[in-house]
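Chemist: Need a 3D model of the sequence below.
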Amino acid sequence: YSEEGWITPPWSGEIIEDKIYGRGSTDMKCGTSASIWTYIILNKFKTKFSGKLTLTCVSDEETFGPWGSRWLIDNEPEVLGDCCLNGEPSSPFTIRYGEKGLLWLTFKVQTDGSHGAYTHLSKSATLVATDLIQELKSLEALDVEVPHELRKAQEKSATAFDQGMGVGAANIAPKVTLNIGTISGGLKNNMVPSECSFEADIRLPVGCNLDKIFNSIDEITKKFPEASMEQNMLNPPSHCNPDGDMMQILKSNVQDLRGFKPEPVVSLGGTDARLWRYKNIPAYVYGPTPTGMGSTNENVPIDDYLHLVKTHALSAYDYLTN
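Modeler: Here you go, the predicted model:
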């Protein structure tokens, strides 16, 4: 990683003005550390529990890899438990009970190509790709039937959602979104490109009909015979009860610790918590504010980190002694 733009070396973990700076400080060293400390602390009280606590730490969540949580769930079912508590960045003001799904697609456009002055001889692969991308933008206008109880929770939490994730987050949570992550085409300025490829990242809200999504994409792609499509990844959206036991426990403990109750929201990004929900295990995410996440000067305030440790430890204790 480049150190350009950082006020301190990105691997330093330096503390400046009561904030811990460094690559991964908020995503996901803070949450992972909170889970580890929760496990260490509660081990001293395990004789009081009516159940047990299992710690899961993996390294391939960011890439949705096969050798972390996916492998553990398939081969070590005890990690499922009855409830999952995760420390992914969420902001102290929100608790995630669900998350949008994702669909990653690669499109390739091929034409004959020609000299840049002879545009009458061939379509431009880059221009065809541009038109295709504009058509794909129409996916964002698809109607989504969000379940009533979830829509009610989303409307109630809109202010807290924007506070934690940036203004506009609540608006796109129940909608399909499209991002073109990469695009490549052309060899030289005076040539009509014969090839162009791009990668689409489509986020799928809770309640969306996957068949409707795929049918819409197929209809769009049919308009462009020069284009082919490959599906790279599909993670369906997931959710659990926005009023579940752990949700109520988390709210109560945050109220006692910080004087406010965090609101239940659906995550915009993906986490491994989805894998528990796919198995019908309620999974909740409560973590730090994603300040600088994946960017320069990523940091987490020490107070937020300690608050997260306290909240996770108290909530796991309450759940296991209830």
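Chemist: Every contact and neighbour count from this point should use C-alpha atoms.
Modeler: Noted.
Chemist: what's the first-to-last distance across stretch 200-210?
Modeler: Length of stretch 200-210, first residue to last, Cα to Cα, to the nearest Å: 16 Å.
Chemist: what's the single longest helix in this protein?
Modeler: Ordering each helix of the chain by length in residues (DSSP state H) puts helix 302-321 first.
Chemist: Sketch out the strands for this protein, chain order is fine.
Modeler: 15-16, 19-21, 84-86, 94-99, 101-110, 114-115, 177-185, 191-192, 195-204, 227-235, 238-239, 263-267, 283-285, 299-301 (DSSP state E).
Chemist: Redo those as a markdown table? Include mean neighbour count and distance to residue 138.
Modeler: Shown next, in a markdown table, are those (neighbours: other Cα atoms under 10 Å; distance: least, Cα to Cα, whole Å):
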| stretch | mean neighbour count | distance to residue 138 |
| --- | --- | --- |
| strand 15-16 | 14 | 45 |
| strand 19-21 | 22 | 40 |
| strand 84-86 | 20 | 34 |
| strand 94-99 | 28 | 22 |
| strand 101-110 | 20 | 15 |
| strand 114-115 | 16 | 31 |
| strand 177-185 | 16 | 9 |
| strand 191-192 | 21 | 27 |
| strand 195-204 | 22 | 12 |
| strand 227-235 | 14 | 17 |
| strand 238-239 | 26 | 23 |
| strand 263-267 | 27 | 22 |
| strand 283-285 | 29 | 31 |
| strand 299-301 | 25 | 36 |
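Chemist: Sequence B follows; please return its structure for comparison with A:
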Amino acid sequence: MAEDEVVGLTSELIRIDTTNTGELGTTVGERAAAEYVGAKLAEVGYEVTYVESGAPGRGNVFARLEGSDPTRGALLIHGHLDVVPADPAEWSVHPFSGAVQDGYVWGRGAVDMKDMVAMTLATARRFKRDGVVPPRDLIFAFVADEEAGGAYGSQWLVENRPELFEGATEAIGEVGGFSVSLAEDTRAYFIEIAEKGIAWMRLRARGRAGHGSMIHDDNSVTKLAEAVARLGRHQFPLVITDSVRQFLEGVTGVTGIPFEEEDMDGSVAKLGPLARVVGATLRDTANPTMLTAGYKANVIPSVAEATVDCRVLPGRQEAFERELDELLGPDVEREWITHLPPVETTFDGELVDAMRAAIVAEDPTAHTLPYVLSGGTDAKAFSTLGIRCFGFSPLKLPPDLDFTALFHGVDERVPVEAIQFGTRVLDRFLRTC
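Modeler: Predicted coordinates:
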């Protein structure tokens, strides 16, 4: 059974350190992880394609399982192999131990997203061993570099190897299908149908270099710091997109909680820890994350720079940029480092029906709700091929687990029972999709 091996697969994948620093010289492990996945697929009879995406070691693995109806569009099931860095000194267990204890699998990537990679791998292996013929072709894709925007992963693959996705019309990946306890014995599974755009921005202020002991009225650091402070304190306007409105109406239907636009922040606050996730989908955000200036304590530098992580709602890019320019003023230059557009689809159709049915078969009282992801995934690349993308990585979670805080967090972990549940759901879904 796939659920019998998924815990071991998750643990073994975590033990392969695939830290993505965002720099080619220090990113590690993707080839090793891809080779591990490829070997597991080949072991049960898949024909495996290994591809390096734009640089040595940026490993990706693909396998295809033919379905019963070749006239239907294929379904892409994608997961990324890389993880963000982790400092062992901050963790209760070593982040690359893959420890299985206290009912959890621990380690960097446990929820982002080696759990889904393992669930997909376990299900793919079972289908091949048991001779399962799904209703449509399934394309299994395990890719590199998602944590740095996919330039050496999904973006490169779409631009350079589009034939790997031939015939795909729909896709599932992270981050969705996980349960949230909205009330006692009331679980809703959030299925992602939209993502905000990612726009990483560099700011640059220039001034006159000089001695740190002198009076100086043209300081690049001061100009930049003032602009960054204005931006960091700014709240962009409330914008309720169609996807967000559909989510809020769904929550109201399940819980009875009303969401009033006159006090939307107060209404959302009633959702507890979930409020920060939902709140981030109500407006654009621009969070300063890095500052760089100077080379000596007594030298005023001529240039100061900052990096800002911007996330932009569908349809808001032009208005967002106008607002940025007003906030930053004429003394600060800006340029996009990474600019990936938002993704949005609708919560309907046979694929959504199959997701809902697979979840309810394992959790009969479950509700399924569409939601918007404030972050981004490889769906941004795959959607450019005309593929309709969803976040569906099913997990049944304990009501007291602050799941979203574990993404990129210290002591990242996933419940053993959750990934076993998710594997059963994924098995049912892929047999009926």
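Chemist: about what we covered before: next one: the longest helix of the first structure to chain centre, how far?
Modeler: 22 Å (Cα atoms, centre = their mean, to the nearest Å).
Chemist: would JSON lines of the strands of the first structure with distance to residue 151 of the first structure be doable?
Modeler: Formatted as JSON lines, the strands of the first structure follow (distance: least, Cα to Cα, whole Å):
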{"stretch": "strand 15-16", "distance to residue 151 of the first structure": "40"}
{"stretch": "strand 19-21", "distance to residue 151 of the first structure": "36"}
{"stretch": "strand 84-86", "distance to residue 151 of the first structure": "23"}
{"stretch": "strand 94-99", "distance to residue 151 of the first structure": "12"}
{"stretch": "strand 101-110", "distance to residue 151 of the first structure": "17"}
{"stretch": "strand 114-115", "distance to residue 151 of the first structure": "52"}
{"stretch": "strand 177-185", "distance to residue 151 of the first structure": "18"}
{"stretch": "strand 191-192", "distance to residue 151 of the first structure": "48"}
{"stretch": "strand 195-204", "distance to residue 151 of the first structure": "15"}
{"stretch": "strand 227-235", "distance to residue 151 of the first structure": "21"}
{"stretch": "strand 238-239", "distance to residue 151 of the first structure": "12"}
{"stretch": "strand 263-267", "distance to residue 151 of the first structure": "10"}
{"stretch": "strand 283-285", "distance to residue 151 of the first structure": "18"}
{"stretch": "strand 299-301", "distance to residue 151 of the first structure": "31"}
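Chemist: Residue 55 of the first structure: which of the ones you listed is closest?
Modeler: The closest of those to residue 55 of the first structure is strand 84-86. By Cα to Cα, the value is 10.0 Å.
Chemist: In the second structure, point out the residues matching the closest one.
Modeler: Aligning strand 84-86 of the first structure against the second structure (TM-score structural alignment) gives residues 171-173.
Chemist: circling back: could you work out which of the strands of the first structure reaches nearest to residue 318 of the first structure?
Modeler: strand 84-86 (12.6 Å).
Chemist: how close does the residue nearest to the spatial centre of the first structure sit to residue 295 of the first structure?
Modeler: The first structure has residue 269 as the residue nearest its centroid, 1.7 Å off, counting by Cα atoms, centre = their mean. Distance of residue 269 of the first structure to residue 295 of the first structure, computed by Cα to Cα: 16 Å.
Chemist: residue contacts, the residue mapped onto residue 177 of the first structure from the second structure?
Modeler: When the second structure is aligned by TM-score structural alignment, residue 177 of the first structure is paired with residue 285. By Cα atoms under 8 Å, 6 or more residues apart in numbering, residue 285 of the second structure lies in contact with 235, 236, 309, 310, 311, 312.
Chemist: The closest residue to residue 212 of the second structure other than its chain neighbours: how many residues sit nearby?
Modeler: Nearest non-adjacent residue to residue 212 of the second structure, counting by Cα to Cα, 6 or more residues apart in numbering: residue 298, 4.3 Å away. Neighbour count for residue 298 of the second structure, taken as other Cα atoms under 10 Å: 12.
Chemist: repeat for the one 4 residues further on
Modeler: Other residues near residue 302 of the second structure number 17, with proximity taken as other Cα under 10 Å.
Chemist: wait, what's in contact with it?
Modeler: 206, 207, 208, 209, 219, 220.
Chemist: isn't the fifth one right next to residue 225, touching?
Modeler: In this case it means residue 219 of the second structure. No: under the criterion of Cα atoms under 8 Å, residue 219 of the second structure makes no contact with residue 225, lying 10.1 Å away.
Chemist: what residues does stretch 176-186 of the second structure touch?
Modeler: 187-192, 255, 271, 365-367, 390-397, 399.
Chemist: How far off centre is it?
Modeler: 20 Å.
Chemist: And it, what's buried?
Modeler: 176, 177, 178, 179, 180, 181, 182 (16 or more other Cα atoms under 10 Å).
Chemist: and if you look at stretch 41-58 of the first structure?
Modeler: Per 16+ other Cα under 10 Å, stretch 41-58 of the first structure contains these buried residues: 42, 49, 53, 56.
Chemist: how about a markdown table for the residues you listed, with distance to residue 19 of the first structure added?
Modeler: Below are the buried residues of stretch 41-58 of the first structure laid out as a markdown table (distance: Cα to Cα, whole Å):
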| residue | distance to residue 19 of the first structure |
| --- | --- |
| 42 | 26 |
| 49 | 35 |
| 53 | 30 |
| 56 | 26 |
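Chemist: how about the nearest residue to the counterpart of residue 59 of the first structure in the second structure, chain neighbours excluded?
Modeler: Matched by TM-score structural alignment, residue 59 of the first structure corresponds to residue 144 in the second structure. Spatial nearest neighbour of residue 144 of the second structure, excluding adjacent residues (Cα to Cα, 6+ apart): residue 153 at 4.6 Å.
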